[in-house]
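[1] Pasted the sequence and its predicted model underneath.
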Amino acid sequence: MTTAKDIMHTGAHWIPAHETLDRAAQMMRDHKVGALPVSANGEQDRMVGIITDRDIVIKCVASGRDPSKVTAGELCDGTPRWIDATADVDAVLEEMQSHRIRRLPVVENKKLIGMISEADLALHLSDEQVAGWAEKVYSRS
């Protein structure tokens, strides 16, 4: 059985909720990623959300806000989604499809150990699985 841990990329990095969005953008650039899980201030084992490069552009910059003054925690909304490292690929796909998300943090023993992105799905799954995932995540309905 292929698990979330088998298809994730390792080295996911947290950003504390109190850090500013300009710092988040720098971290994304430095780590060559497009999303960061946001941790409760001082608690790297408690995820309060996830922010993406698109969130920074749409919810901050395009709205005329200053990314050096807006915090990562201010951009988080909704319930953070994640998957256990031992979950099988079908559970990964279901979680991502049902919540229409493109990136999914992977947790083991309550600790962040990696992230699953679209690229990881494309590398590790069949064309049919990726096509089915994309249809459900990107459809307008």
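    Received it, and whenever you're ready, just let me know what you need.
[2] make it CA atoms for all contacts and neighbour counts henceforth
    Fine.
[3] Not counting sequence-adjacent ones, nearest residue to the most centrally placed residue in the chain?
    Per CA atoms, centre = their mean, the C-alpha nearest to the average position across the chain is that of R103, at 4.0 Å. Using CA to CA, 6 or more residues apart in numbering and skipping the chain neighbours, the partner closest in space to R103 is S117 (4.5 Å).
[4] show me the contacts for the residue nearest to the centre of the chain.
    R103 sits next to A35, M96, M115, I116, S117, E118 when contact means CA atoms under 8 Å, 6 or more residues apart in numbering.
[5] ok, which pair from those residues is furthest apart?
    By the measure CA to CA, A35 and M96 form the most distant pair in the contacts of R103, at 14.8 Å.
[6] Which one of these two is surrounded by more residues?
    Shown here are A35 and M96; by other CA atoms under 10 Å, A35 has more neighbours (27 against 23).
[7] centre of the chain versus the lengthiest strand in the chain, how much separation?
    With secondary structure taken from DSSP state E, the chain has its longest strand at strand 43-52. Relative to its chain's centre, strand 43-52 lies at 9 Å (CA atoms, centre = their mean, to the nearest Å).
[8] Now do it: which elements does it pack against?
    Helices and strands touching strand 43-52, by 3 or more CA pairs under 8 Å, 6 or more residues apart in numbering; DSSP states H and E, are strand 35-40, helix 72-75.
[9] Comparison target below:
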Amino acid sequence: MANKVRDIMSSDLATIPPQASLYDAARIMRDRDIGDVIVTEGETPKGVVTDRDIVVRCVAAGKDLEQERVADVCSPQLTTVSPDADQEEAVRLMRDKHVRRLPVVENDRVVGVISIGDLARQRDPRSALADISGARPNK
């Protein structure tokens, strides 16, 4: 059984600079069929913007997606994990910080992302969360 973060993380992640528009972030999410984009300056992670951030902090507030910047709505308190950390550490961080995704960082560079769904599929492949996380998206 894989037990390091690197064994189950996704290295196919999407990044966006903080000065990009929320419209750009939303298009990346739509095109890649993902729910979050890592905010980076160069290769250094600075935050995470989620589909929920866009809806709650922009759309529901009546703001313009093309005018609002990613930096204005992304989660600024970034919690990360090392690719060499045990998966239990990722679980603990998600639980303690109440997050569903963690950027995986090595040498101040984002190298992947691990989600609660990744962990569910690894730890209990027959669970409802594993089934949902592994299902094809609705289009």
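    In hand now; what should we look at? What you are looking at is a predicted structure, and each value in this text was computed from that prediction instead of being measured.
[10] and in structure 2, which of the contacts of R103 of structure 1 remain?
    Shared with structure 2 under both residues aligned by TM-score structural alignment, their matches' CA atoms under 8 Å, the contacts from the contacts of R103 of structure 1 are M96, M115, I116, S117, E118.
[11] out of the residues you listed, which is most surrounded?
    M115 (26 neighbours).
[12] Alignment lookup: that residue to structure 2.
    In structure 2, the residue matched to M115 of structure 1 (TM-score structural alignment) is V113.
[13] Now do the same contact list for that match.
    V113 of structure 2 makes contact with M9, S10, S11, L13, R101, L102, P103, V104, according to CA under 8 Å, 6+ apart.
[14] sec struct for the nearest residue to P125 of structure 2 once chain neighbours are set aside, please.
    The shortest distance from P125 of structure 2 to any non-neighbouring residue, by CA to CA, 6+ apart, is to D131 (7.3 Å). Of the three states, D131 of structure 2 takes helix under DSSP: H, G, I helix; E, B strand; the rest coil.
[15] Let me know how buried D131 of structure 2 is, in neighbour terms.
    The local packing of D131 of structure 2 (other CA under 10 Å) involves 15 other residues.
[16] re earlier: can the helices and strands packed on strand 43-52 of structure 1 go into a markdown table with extra columns for distance to T3 of structure 1?
    Listed next are those as a markdown table, based on distance: least, CA to CA, whole Å:
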| stretch | distance to T3 of structure 1 |
| --- | --- |
| strand 35-40 | 21 |
| helix 72-75 | 30 |
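[17] deepest of these, which one?
    strand 35-40 (a mean of 25; mean count of other CA atoms under 10 Å).
[18] just checking, what packs against that one?
    strand 15-16, helix 21-31, strand 43-52.
[19] Provide the secondary structure category for the residue lying farthest from the centre of structure 2.
    The outermost residue of structure 2 relative to its centre, with distances by CA atoms, centre = their mean, is G62 at 24.4 Å. Under three-state DSSP, G62 of structure 2 falls in the coil class.
[20] Aligned to it, what sits in structure 1?
    Aligned counterpart of G62 of structure 2 in structure 1: G64 (TM-score structural alignment).
[21] still on that earlier bit, and among the helices and strands packed on strand 35-40 of structure 1, the most buried is which?
    Sort those by mean neighbour count, taking mean count of other CA under 10 Å, and strand 15-16 sits at the top with a mean of 23.
[22] Relative to structure 2, and after superposing, what's the average distance for it?
    Taken over the aligned residues, the distance from strand 15-16 of structure 1 to structure 2 averages 0.4 Å (mean CA distance after the TM-score superposition for structure 1).
[23] related to what we said a few turns ago, and the closest residue to the match of M115 of structure 1 other than its chain neighbours, what does it touch?
    Leaving aside its chain neighbours, V113 of structure 2 sits nearest to P103 (4.4 Å; criterion: CA to CA, 6+ apart). Contacts for P103 of structure 2 (CA under 8 Å, 6+ apart) come out as I38, P45, T79, T80, V81, V110, V111, G112, V113, I114.
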